[in-house]
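Visitor: what follows is a predicted protein model with its sequence.
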Amino acid sequence: MLELLAAAALLTAQPAQTECAAPAGTDALLARPEHILVIPDWHGSVEIPAAFLGIVCEAAKQGPVTIALEMPETERTLFRNALSAPTEDAARQVLLHGDFGNPRNNDGRNSVAMLDMMVGFWRLKAAGHDVVIHPFMAVESRIAGRDQAWWELEMAYGISRALVDRPQARVLVFVGDLHARKKGYARFPDVGLPAAGHLHASDTFTLNLANQGGETWGCDPNGCGPNSRRGRYDPDARGIILGPVEDGAYDGVLAVGPTTASPPAALQDQPAVTSSGSSS
């Protein structure tokens, strides 16, 4: 009888089985030895946050995960409260009390898709997985008269704190694709060395996004709305493809296919204003 009770207790202590919609190639990515995996984002798409959630989901089935997000560090308590909310709807409402509910935040980092991704993290936590959200964007840390390079260094410090705080956890970073580079980019000299390049090289693995066309939500002088992207990568490719990219600036590629624009969560009940701008 004691053996049966012990076995029952062990079973109830295990995280619930979770279905993960992870990109093809996620298993190979998670088999890497690096503790910091950097996944890029374009801000304002449906597909990229969904892919990141799938990767986090698979990683959480293997062990503790710290989710490092390009969001204000001042949201840390709010995110902790969201993860500990009693229901999915309660978690969503907690998140909407932060930047997700602020209509002025419309650059894509607070989109409907991003809110759904955050609720997905709540589901993982509710299922018993060891996941923690670590927003790393410093507030009021810009140095007057200095260029973007200082901001990249600040971001790298914020990311590194995630590993310092939870050394037993794998850190999955979700950040703009330029910040995910390990090398400088001649097109943006003021960036200097991007954030990922400041991290410990042997413990950091970064992906680039395959530009396969589609749309993302963004703002320009003409207004905010879906912006088209001119695809340059095989539109039929899907999943994570490992191998050096752009002379080692990245360690692999994430291909999600042509993207769909996701509007800000705070404006999801309002009509979109289509912008005439486009990005390449």
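Guide: That came through fine. Residues are numbered from 1 along each chain as shown.

Visitor: for the rest of this, base every contact and every neighbour count on C-alpha atoms.
Guide: Fine.

Visitor: count of residues packed around R170?
Guide: By the measure other CA atoms under 10 Å, the count of residues near R170 is 25.

Visitor: so it touches R32, yeah?
Guide: No. Assessed by CA atoms under 8 Å, R170 is found out of contact with R32, at 10.9 Å.

Visitor: element containing the residue nearest the centre of the chain, please.
Guide: For the chain, the residue lying nearest the average C-alpha position, counting by CA atoms, centre = their mean, turns out to be F174 (2.6 Å). Take DSSP states H and E as the rule and F174 turns out to sit in strand 170-176.

Visitor: ranges for the strands of the stretch 51-200 of the chain?
Guide: 65-72, 131-137, 170-176 (DSSP state E, counting those that start in this stretch).

Visitor: closest one to N211 among the ones you listed?
Guide: Closest approach to N211 among the strands of the stretch 51-200 of the chain is made by strand 170-176 (13.7 Å; CA to CA).

Visitor: and the contacts of the closest one?
Guide: Residues outside strand 170-176 that contact it (CA atoms under 8 Å, 6 or more residues apart in numbering) are 35-43, 52, 56, 59, 63-70, 159, 162-163.

Visitor: ok so Q17 is a helix residue?
Guide: No. If the criterion is DSSP: H, G, I helix; E, B strand; the rest coil, then Q17 is coil and not within a helix.

Visitor: how about the nearest residue to it, chain neighbours excluded?
Guide: A127 (7.7 Å; CA to CA, 6 or more residues apart in numbering).

Visitor: how deep is the nearest residue to G128 once chain neighbours are set aside tucked in, by neighbour count?
Guide: Leaving aside its sequence neighbours, G128 sits nearest to P15 (CA to CA, 6+ apart; 4.3 Å). Counted with other CA under 10 Å, residues neighbouring P15 total 16.

Visitor: the structure to be compared is supplied as follows:
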Amino acid sequence: MIAALLAASLHAAALAAPSACTPIPGVAALWKDDIRYVVVGEMHGTTETPAAFADLVCAARAQGPVTVALEFSEGMQPMLDAFMAAESEPAARAILAAYPHGPFVHHDGRGSVAILDMLLRLRAMKRETPDLKIVAFAPDSPRVRGFSQSYSELDMGHRLATAARKAPENRMLVLVGNIHAQRKTIESYNLTPAVVHLPSAEVVSLYVVPQGGTAWNCGGDACGANPLPETYDAAARGVIVQPYGNGAFDGVLALGPTTASEPAKP
């Protein structure tokens, strides 16, 4: 009993360490008992969103077991598992550097320095909290002629639901592009996003609102740091649970003006 209490005390101390989490205003609104999926819809290629997502995961651990779902190809799962289990940070970095496919090779903002930093933080959290799960949920299957992007979205939703069923006691935190995170059909694209396929009452979907700054992405003939618009109050910060985008999102995550994060592998 004493050993168990000591272990619990050490676990609690790790979660309470000042360096463990950077508090995000308003985050307590996400931890309702009936919410299974907390979805963060981002513009890929910023420094701030992956860091804030790691802080959300860090805070969620204090509420119960957590599954982290990342918009990586499901074929990356064995590499992610090896990365998380590596004995040292250099070994983890080497495992990722050796992987020949995915966003760290074909750059779209999901293979950025900031994403690598986030993965390293998740790895550190998993060493403190062994029941933390990290899953890749983007489908590997190529698009079939005559089947629209909505079928890929359906596959994404199915993979998220499958991961949830495998760990039914876990709250799932999802980091995904903001198109996939919307809660209703996008009429202009005739697209049914992934989140629409999840049980509506179990989801909180947040939009990382543009507040100016830059993101690393590819546009036209060049890839690099490109400006983002300022469509939301640049002074706002934190989680604001209030319908946004005519009901496309349950709320927003306001991080302020962003900075572009370059590819981890140039």
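Guide: That came through, no problem. Given the structure is predicted, the values throughout are model-derived calculations rather than measurements.

Visitor: list the contacts for V191 of structure 1?
Guide: By CA under 8 Å, 6+ apart, the neighbours of V191 of structure 1 are D147, Q148, A149, E152, G184, Y185.

Visitor: for L29 of structure 1, that is, sorry about that
Guide: Going by CA under 8 Å, 6+ apart, L29 of structure 1 touches I240, L242.

Visitor: run the chain-centre distance for the helix or strand it falls within.
Guide: Secondary structure from DSSP H and E places L29 of structure 1 in helix 26-30. Put simply, helix 26-30 of structure 1 sits 16 Å off its chain's centre (CA atoms, centre = their mean, to the nearest Å).

Visitor: what's that helix aligned against in structure 2?
Guide: Mapped onto structure 2 using TM-score structural alignment, helix 26-30 of structure 1 spans residues 27-31.

Visitor: give the buried residues for the matching stretch.
Guide: For stretch 27-31 of structure 2, the buried set under the neighbour-count rule, 16 or more other CA atoms under 10 Å, comprises V27, L30, W31.

Visitor: closest to T258 of structure 2 out of these?
Guide: The shortest separation between T258 of structure 2 and any of the buried residues of stretch 27-31 of structure 2 is 19.7 Å, and it belongs to V27 (by CA to CA).

Visitor: surely the closest one and V241 touch.
Guide: No. In this structure V27 of structure 2 lies outside contact range of V241 using CA under 8 Å: 9.3 Å.

Visitor: related to what we said a few turns ago, average distance between the strand holding F174 of structure 1 and structure 2?
Guide: Taken against structure 2, strand 170-176 of structure 1 registers an average deviation of 0.6 Å after superposition, with mean CA distance after the TM-score superposition for structure 1.

Visitor: buried ones in that strand?
Guide: For strand 170-176 of structure 1, a neighbour-count test (16+ other CA under 10 Å) marks R170, V171, L172, V173, F174, V175, G176 as buried.

Visitor: please convert the residues you listed to TSV, extending it with distance to P194 of structure 1.
Guide: Putting those into TSV (distance: CA to CA, whole Å) gives the following:
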residue	distance to P194 of structure 1
R170	21
V171	18
L172	17
V173	14
F174	14
V175	11
G176	10
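
Visitor: on that earlier part again, in the contacts of V191 of structure 1, which residue is surrounded by the most others?
Guide: Neighbours were tallied for each of the contacts of V191 of structure 1 (criterion: other CA under 10 Å), and the maximum of 21 neighbours falls on E152.

Visitor: ok, it - contacts?
Guide: H179, V191, G192, L193, P194, A195.

Visitor: now do L53 of structure 1
Guide: The contact partners of L53 of structure 1, by CA under 8 Å, 6+ apart, come to A21, A22, M117, G120, F121.

Visitor: in stretch 134-143 of structure 1, which residues are buried?
Guide: With burial defined by 16+ other CA under 10 Å, the residues of stretch 134-143 of structure 1 counted as buried are H134, P135, F136, M137, A138.

Visitor: and what of stretch 92-111 of structure 1?
Guide: Neighbour counts over stretch 92-111 of structure 1 (16+ other CA under 10 Å) mark 92, 94-96, 99-101, 105-111 as buried.

Visitor: can you classify V204 of structure 2 by secondary structure?
Guide: Under three-state DSSP, V204 of structure 2 falls in the strand class.

Visitor: list the residues that contact it.
Guide: Counting by CA under 8 Å, 6+ apart, the residues that V204 of structure 2 touches are L30, I35, Y37, V38, V39, F249, D250, G251.

Visitor: for the strand or helix carrying L242 of structure 1, give me every contacting residue.
Guide: Assessed by DSSP H and E, L242 of structure 1 sits inside strand 239-245. Applying CA under 8 Å, 6+ apart, the set of residues contacting strand 239-245 of structure 1 from outside is 23-26, 29, 208, 250-256.
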